[in-house]
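# Quick one: sequence plus predicted model below, questions after.
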Amino acid sequence: MNSDAQSLTSRMLLEAFNHKPVAFVDIETTGVSPLNNRMIEIGIIRINPDASVKSFTTLVNPDQPLSYFIKNMTGIEQSEVDEAPRFEEVSSEIKSMLEDAVFIAHNARFDYSFIQSEFGRFGHLFSAKTLCTVQLSRKLYPAMKRHSLAHIIETFQIPVLRRHRALDDAKVMHEWLRISGETLGMQTVQDAILLLMKERVKKTAVPEEQLSSVPAVCGTYIFRDTENRAVYVGRGLNLKQRVWSHLHNSSLRPKEKKIAELSAEVEYFRTPGELSAFIKAEGLIRTEDPILNKKILRYQKSVACTEYTTSKGYKSVRIKPMLKTDPLKETVVGTFKSKKHAVRALNSLSREYCLCGKWSGTGTDGQCSGPHTEFCKGACRNEENPESYNSRFDKAFKNIRFQEWTFRKPVLITEQGNSDSVGTAFLIDQWRIQAVIHFEEECQNVSIQDEGFSWDAYLIIRKYLNGRKKNLTIRQLTEDQVRRLLTS
């Protein structure tokens, strides 16, 4: 791009944003989740108010292995990121490049949320106005069916040296805006930008001083409306970052826009770690019934496959609504998002393990016919020994069945924060949270809350028992120890 064209593009953007700096940003990551995955490369092109342009790029050590897919897509090798600086080591340079700038990215929510998470991991808040070039492309070129970066490169014949490398992709966005300004006119592009920004920025009634007081610690938060009704419950490793992200991001999703519109105040609860934050949030959603947490809808279509034995001795499956299933009273061999997903999985297992269509829950009545005759060994005609059939049935559902409680006694799971004297403990038996104990120094507060089995609680506890146990200690208790704990 020659200097005149670059200057024209800079002027067009600076005028659209009242001469605020702008930054074209692209990142490469180990995956798609800002919570579980990490950044491996960042590229930034900053246009300053005086129209000068500065570029910055660096690889980032994610402290995670790169998958074959990521290495193949980006061309970045594990050895390269292992030798690269960690995000915290280059955070001051990145912050300087993004400071006071409008954050421009293709699918901006993705890049923005990752950068927020990276800053949040060491207690720093990042907030910026954002402009998504996917949405801008839809405004400027409504007749175009696709608006991916690959499609834009192909359609506008934009040369790119290394696709899926951060700085090169940032340069593509910059060049695309230049071409759009030349072909459609600067005023058309500016008007589209202003319209997008106006559509997204939503005012909130939550007082600024209240938002500023939210600490950058792990915990749970709840937004309330003017009548003190719960609007939304959330949790995060960095409360300040999470709370601000709902209200101060111009690329807001419909849910965030609604949170901003309805909320009048925010309340927060510090927790010693992630497990406590998860369980606290689950409890608040259950008791407060927030307007925007779709707790019931989440499992409305979900189904459970429960096991029963026929009069002939064959193990079989029933499909029933998950919310009407109690896994402590029934044998659950699998859970699925919908009946359609369940039938698809059961058909696949039937083929792989030669299960009878009549008894495997796939809806066949009477003797097997059609495709089931290919793999049925005659259970529906009483031609196969039930023991042989049931052995294959157990193998088929081994990896997806409801996880049985493996402890012989109730357990106390303790999660401690930065200090050993502060933490939260959970008394759990058969996946049910029976009590929560908060302790600080010599004081402790016991809250008895056994409300039966909860699918949310089961999924949370299972995740932590099967995964990393950082800051967690697990201890089995005798009946006498449980009694003394609950009466202390």
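Yes, it's here. Everything quoted here is computed from the prediction, not taken from an experiment. Numbering: from 1, shown residues only.
# contacts and neighbour counts: CA atoms only from here.
Fine.
# Just the element for Phe223, please.
strand 219-224 (DSSP states H and E).
# Quick one: name whatever helix or strand follows that strand.
That would be, after strand 219-224 and using DSSP H and E, strand 230-236.
# all helices for the stretch 101-250 of the chain, in order.
Along the stretch 101-250 of the chain, the stretches classed as helices by DSSP state H, counting those that start in this stretch are 108-120, 133-140, 149-155, 166-184, 186-200, 208-212, 239-247.
# Presented hereafter is structure B, for comparison with structure A:
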Amino acid sequence: MVLLDCETTGGKATVDRITEIALIVITDGIITERWEQLINPGISIPPWISKLTGISNSMLAGKPSFETIADELIDKLQGKVLVAHNARFDYGFLKNEFKRVGIEYTTKPLCSVKLSRRLNPQFKRHGLDAIIERLSIPMSARHRAMGDTEAILHLFQHFSQTCEPEEIEAICKSLRANSSLPSHLPSGEIQKLPCRPGVYRFYSENGQLLYVGKSISIRDRVLNHFSSDHSNAKDLKISQLITHIDYTETPTDFGAQLLENTEIKTLMPAYNRRQTKTRKLYQLEKTTDTSGYAQLQIVLADTSDVSEITQRFGLFRSKKKAESTLRYLAEANQLCHRLSGLEKKASGACFAHQIRRCKGACVHKESAEHYNLRVEMSLSSIKNLMWPWASAILVTEPAAPKHDKNTASDSATTHYHLIDQWIYLGRVEDESTMHDRLNATPTNTSHFDLDAYLILIRFLLNPELIKQHQLQITPLTHQLGERG
């Protein structure tokens, strides 16, 4: 893509002219070129424009005309996605300037203002000044083409760090292209969808739940399912069956991810596979033998005892995945294959030692103290996180801004999420509900869930995501006292 900004003599593309262009070319996520050029517009710059941009008539007196740089510029733009902040403005000026010199330039630009609204709907303002302030972008040349283009680059870098790639892709596709709706789906089913975070559900004619998904922009993500290329067989099959769409808005992506995970596991939609209920989880357990050497073995995780889960290492959806991870760690760190459980010998040197891929802990050539330290270091990358709070916590997910006319009642309400020991206990409405959830027995829904755990650590241990989603974490010790 090409991130681009123009400075002009005024606001009418058919009358005014470009005075400066800057662009940053991004290829496969890498910056491959920066280019900027002052341009003699052939007309006078109004004083108030000069005061705003710092570009004067004298600065442009000896600069090339647009016609002079047109061929070079069109080569840089062709075959790339044009990205601009308020793209309609920049694209309109480019198209008219090219037209004046006999070049036809047409594209489907991507507007970073619209992208920001979709990806960060919790914020009211999405102009470049607001974004610069919100992201603390260092600016030395505001209202100059390259300075503003660099600000757009910072915005995209922020998105890549805080949003999921598939969310960005879905919204970009929706903003740039038309979708082909399924033949049995009334167009009104799409029109009712908000460009807000939440969960959506696809149903067939007989009421069967086909699919549950989540997005930070429900309408964009749904339209992406029905793009004309049908990038996967699942979307094609759903398109043939779907007749109705239902949805639930949430204030932010945090609530959307938790709700999606809960509904997939409780409602079991026909075409969801990624987060279907996992019956068994496997972990690596570390013990010591009679000589004091660390031993590893693969065990079933006890999902009813979170303290035991956090004392072990890794969480794997299959025994095969656990075995492959254990083998990788052993080979990468020259751990003993017998002590690691990869060989079933009761004693003696492991085969890895015989080929010099084990330092000899199996025959006591390496001290237990040194070997155990290496084992601990090897396992550090898959160590499960201890619960960092002294009690259960209440996470407040603030209501969507009232200015958004697409906001439904559910997202206009603050949501409260109860979490304890990495177990998501659900949304609560009042103190009585909160006490009931906390005192529920383990036979209820308060078992450890891997997908919920991954969502919680992603959001609650990331200060940038907490700030972005305006989440508030309240430990409940002072309200509940000691729990039995």
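In hand now; what should we look at? Everything numeric in this text was worked out from a predicted model, so none of it was measured.
# just to revisit the earlier point, which strands and helices sit next to the strand holding Phe223 of structure 1?
The helices and strands touching strand 219-224 of structure 1, judged by 3 or more C-alpha pairs under 8 Å, 6 or more residues apart in numbering; DSSP states H and E, are strand 230-236, helix 239-247, strand 265-270, helix 274-288.
# out of these, nearest to Ala345 of structure 1?
Closest approach to Ala345 of structure 1 among those (C-alpha to C-alpha): helix 274-288, 28.9 Å.
# residue range for that closest one in structure 2?
The aligned range for helix 274-288 of structure 1 in structure 2 is 253-267, by TM-score structural alignment.
# Contacts for the matching stretch, please.
For stretch 253-267 of structure 2, the surrounding residues in contact (C-alpha atoms under 8 Å, 6 or more residues apart in numbering) are 197-199, 212-216, 249-250, 272, 275-277, 397, 451-452, 455, 459, 469.
# Over to stretch 18-27 of structure 2?
1-9, 31-41, 60, 66, 93, 97, 144-146, 149-150.
# Could you pull out the buried residues of that stretch?
Neighbour-count burial for stretch 18-27 of structure 2 flags Ile18, Thr19, Glu20, Ile21, Ala22, Leu23, Ile24, Val25, Ile26 (criterion: 16 or more other C-alpha atoms under 10 Å).
# Output those residues in JSON lines, with secondary structure appended to each entry.
Formatted as JSON lines, the buried residues of stretch 18-27 of structure 2 follow (DSSP: H, G, I helix; E, B strand; the rest coil):
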{"residue": "Ile18", "secondary structure": "strand"}
{"residue": "Thr19", "secondary structure": "strand"}
{"residue": "Glu20", "secondary structure": "strand"}
{"residue": "Ile21", "secondary structure": "strand"}
{"residue": "Ala22", "secondary structure": "strand"}
{"residue": "Leu23", "secondary structure": "strand"}
{"residue": "Ile24", "secondary structure": "strand"}
{"residue": "Val25", "secondary structure": "strand"}
{"residue": "Ile26", "secondary structure": "strand"}
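# Pick out whichever of these sits closest to Ser239 of structure 2.
Ile26 (33.7 Å).
# Would you check how far apart that closest one and Pro165 of structure 2 are?
16 Å (C-alpha to C-alpha, to the nearest Å).
# How about Arg327 of structure 2?
30 Å.
# Then Ala392 of structure 2?
Following C-alpha to C-alpha, the distance that separates Ala392 of structure 2 from Pro165 of structure 2 is 32 Å.
# Next: Ser187 of structure 2.
With C-alpha to C-alpha as the criterion, Ser187 of structure 2 and Pro165 of structure 2 are 28 Å apart.
# do the same with Leu77 of structure 2
24 Å.
# More neighbours: the two, which one.
Leu77 (18 against 11; other C-alpha atoms under 10 Å).
# dump the residue contacts of that one.
Counted by C-alpha under 8 Å, 6+ apart, Leu77 of structure 2 has contacts Val2.
# and it, how far is that from Leu153 of structure 2?
Using C-alpha to C-alpha, Leu77 of structure 2 is found at 17 Å from Leu153 of structure 2.
# Reformat the helices and strands packed on strand 219-224 of structure 1 as a markdown table; add distance to Phe336 of structure 1.
Output for those, formatted as a markdown table (distance: least, C-alpha to C-alpha, whole Å):
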| stretch | distance to Phe336 of structure 1 |
| --- | --- |
| strand 230-236 | 24 |
| helix 239-247 | 30 |
| strand 265-270 | 33 |
| helix 274-288 | 20 |
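# For Lys398 of structure 1, find the nearest of these.
When these are ranked by proximity to Lys398 of structure 1 (C-alpha to C-alpha), helix 274-288 comes first, at 26.9 Å.
# how far off strand 265-270 does the closest one point, in degrees?
140 degrees (axes from the mean of the first three to the mean of the last three C-alpha atoms, to 10 degrees).
# Can you name the element that comes right after helix 274-288 of structure 1?
helix 295-298.
# That next one vs structure 2, average distance?
By mean C-alpha distance after the TM-score superposition for structure 1, the fitted helix 295-298 of structure 1 averages 6.3 Å away from its aligned residues in structure 2.
# what helices or strands is that helix leaning on?
Using 3+ C-alpha pairs under 8 Å, 6+ apart, helix 295-298 of structure 1 sits against no helix or strand.
# ok, now how distant is the residue lying closest to Gln190 of structure 1 once chain neighbours are set aside from Leu349 of structure 1?
Among residues not flanking Gln190 of structure 1 along the chain, Ala16 sits closest, at 5.3 Å (C-alpha to C-alpha, 6 or more residues apart in numbering). Distance, Ala16 of structure 1 to Leu349 of structure 1, by C-alpha to C-alpha: 57 Å.
# Now do the same contact list for the spatially closest residue to Ser291 of structure 2 that is not a sequence neighbour.
Take Ser291 of structure 2 and drop its neighbours on the chain: the residue closest to it by C-alpha to C-alpha, 6+ apart is Ala368, 7.8 Å away. Neighbouring residues of Ala368 of structure 2 by C-alpha under 8 Å, 6+ apart: Ser291, Gly292, Tyr293, Ala294, Ala361.
# Many thanks, we can stop here.
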